Each structure stands twice: as C-alpha cells, then as structure tokens.
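J.: got a structure for you, letters missing:
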C-alpha cells in the first residue's frame, strides 16, 4: 500500500512538469516563437484601432489574397483591392475598438504561420441616419509569412 501511495504522490508531483504554460490572456503555448507571432499580431491590432492605413499596407504582403471563404470570386480581394478598401471604406470608420483572443498558432511545412483567434470589434460608421455603432464577434485566421526578422500578412485582414 505504501508503494502505491508513493507512486501516486510521485505521479501527482510530476504533473506540473508535463503541463504547458500559455502566453498570458491567450490559449497559445508560451514559446519564444509564439510570443514573436503574438507581438506582431498585436502590432496589427493596434494599427486597426489607430486606423493606420499606411502601417496596415506595410504589414500586408504584396501577394495578399483573400478568397472570402466561399466559391464566389466577386468577393475575393488581392493587395490592390485591400489598398482600395483601406483607403476608401475603412478610413470612414470611427472610434474602433478591436480586441483579440489568440487561440492557436501553427506553422506549416512551407513556413506559413496560421494564427487562429476570436475578435471583438466595436466601431462607428457614418450611416443614413447619422453615425451607427456596429459590433462584431467572430473567429478569424491570419496567414503570415516570415520576412526578415518579422512577418507579412498573406490573408486574413
């Protein structure tokens, strides 16, 4: 009986060594690579909140392409379409609050980084009846490619 209790105590004591630690306020395992990815995504989040179109365009890859998540090619957007959207529609948005809960970071064999997250966006837009508040909560995924010491966004903006 004493051996069983000793083995059980040893197993319980070893559990913390096996458990993963997570970056605070995320569901992402705490590694230096993941911290770098989350820090980059936080730069993106702040650029959205600040309506910093120039910064967002610098963060986007010239190969940016978004398929809209469906088979309809009319809502697909490339870098030029993103630039047009940011400089025409996005700039009209006012008072943006953009919060992100990072869920998962994965790296593919071809070095693409996929960042899955849930966002909460609140913003004001001009409408027919004056300014309208909008609120959205949804899941999204940014697709990044390494570039030098940083990244570029391939899709997901």
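T.: Looks like it came in fine. These numbers were taken from a predicted model, which means no experiment stands behind them.
J.: hey, let's count contacts and neighbours off CA atoms from now on
T.: Noted.
J.: remind me, longest strand of this structure?
T.: strand 130-147 (DSSP state E).
J.: List the buried residues of it.
T.: Buried residues in strand 130-147, counted by 16 or more other C-alpha atoms under 10 Å: 140-145.
J.: residues in contact with it?
T.: 111-126, 151-157 (C-alpha atoms under 8 Å, 6 or more residues apart in numbering).
J.: If any of these are buried, put those into a ChimeraX selection.
T.: For the buried members of the contacts of strand 130-147, the matching ChimeraX selection, counting by 16+ other C-alpha under 10 Å, is:
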select :112,113,114,115,116,117,119,122,123,124,125,151,152,153,154,155,156,157
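J.: Out of the contacts of strand 130-147, list just those in helices.
T.: Judged by DSSP state H, helices contain none of the contacts of strand 130-147.
J.: next up, a second structure to put side by side with the first:
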C-alpha cells in the first residue's frame, strides 16, 4: 500500500508557499499601501537632502516631530521648530551631498510606523580653509505618524 503522507505534506507546503505575502520588489518588506508609501517618503527625503532643500524635507515632517538623538542629554534633543531652523543652516554648510538609503524593514501599527534603514552618506563640508570630504554610514530607525496628508516623520532624521 502506498503511503500518501509525504505527498500530502508536499502539497500543503506548496499551497502555503503560494500564499506567502507579496514583497516590495528588491526587499523583504511586505507590500502594502502603507509600506509602499513609507518607502516612497524615505526616498523623497533622500532626494530632498541631496538637493539640500530644507522646505522639501520639512514637508515630510510632522509637527509632532521630536528626536532625543538616542541620548539622555536634553541638549541634543530636536523638535519640529528646532529642525526647521537647523536644516537650512546645516544645508548651507554642505557643498555637495550624496545619500543612499536602503530600507531594511517597515513595521506599521495603526497610525504609527517604524522603518529600519541603512544609510551611506558622502558629503563635502564648506570650511574657511576650503571643502572637506566626509562620509558616514550607519543603521537608523525612522519613526512615522499617519496624518491626513499621509505618513510623516516624527523622529529619526
């Protein structure tokens, strides 16, 4: 008598594999309207930074923005108003910037979301002695809040 259990197990595995969630192409991120929008907001941010366009960056930021820079020191905390003042000054110090961002994970819970990203930035800073090349790469956690106009940054810039 033929044992049909291995065949049945294989059919179940094939059926489950066919039901795996869609992923955003080139990532392991679940493809939903929210995750697609968050990835698009991150890319729009990247382009705004490369253009040194403070207004375009601020258009992506929620008035609820608050970032403690991952430290207990309140001296390096940044809220929306401080970010709005600091960005143009920071961009004025840059002769050029290239920023690559790889989105590794997006988690959405109701009107809040978190994105884990890897960034690699190369920039030239204007100093009194001339331009100085700098590079920075790290993993960053970006947090978002869903508002009437869409997903906005609330920390992590």
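T.: Sure, I can see it. Quick caveat, the model's predicted, so the values are computed rather than measured.
J.: circling back: distance to residue 9 of the first structure for the buried residues of strand 130-147 of the first structure - can I get that in JSON lines?
T.: Converted to JSON lines, those look like this (distance: C-alpha to C-alpha, whole Å):
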{"residue": "140", "distance to residue 9 of the first structure": "43"}
{"residue": "141", "distance to residue 9 of the first structure": "42"}
{"residue": "142", "distance to residue 9 of the first structure": "43"}
{"residue": "143", "distance to residue 9 of the first structure": "44"}
{"residue": "144", "distance to residue 9 of the first structure": "44"}
{"residue": "145", "distance to residue 9 of the first structure": "46"}
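J.: Now the two most distant members of those residues.
T.: Greatest spacing in the buried residues of strand 130-147 of the first structure, by C-alpha to C-alpha: 140 and 145 (16.7 Å).
J.: what sits against the spatially closest residue to residue 143 of the second structure that is not a sequence neighbour?
T.: Residue nearest to residue 143 of the second structure in three dimensions, not counting chain neighbours: residue 114, with 4.5 Å by C-alpha to C-alpha, 6 or more residues apart in numbering. Counting by C-alpha under 8 Å, 6+ apart, residue 114 of the second structure touches 106-108, 141-144.
J.: Output those residues in a markdown table, with distance to residue 77 of the second structure appended to each entry.
T.: Putting these into a markdown table (distance: C-alpha to C-alpha, whole Å) gives the following:
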| residue | distance to residue 77 of the second structure |
| --- | --- |
| 106 | 24 |
| 107 | 24 |
| 108 | 25 |
| 141 | 16 |
| 142 | 15 |
| 143 | 15 |
| 144 | 17 |
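J.: Which of those sits closest to residue 59 of the second structure?
T.: Distance to residue 59 of the second structure, by C-alpha to C-alpha, is smallest for residue 144 among these, at 13.2 Å.
J.: Tell me how far the residue nearest to residue 143 of the second structure lies from residue 66 of the second structure.
T.: According to C-alpha to C-alpha, to the nearest Å, residue 114 of the second structure and residue 66 of the second structure sit 14 Å apart.
J.: And residue 46 of the first structure, which helix or strand is it part of?
T.: Counting by DSSP states H and E, the element that carries residue 46 of the first structure is helix 32-49.
J.: which residues sit against the helix or strand following that helix?
T.: Under the assignment DSSP H and E, the closest C-terminal helix or strand after helix 32-49 of the first structure is helix 53-59. Outside helix 53-59 of the first structure, the residues that touch it by C-alpha under 8 Å, 6+ apart are 44, 47-48, 83, 86-87, 91, 151-153.
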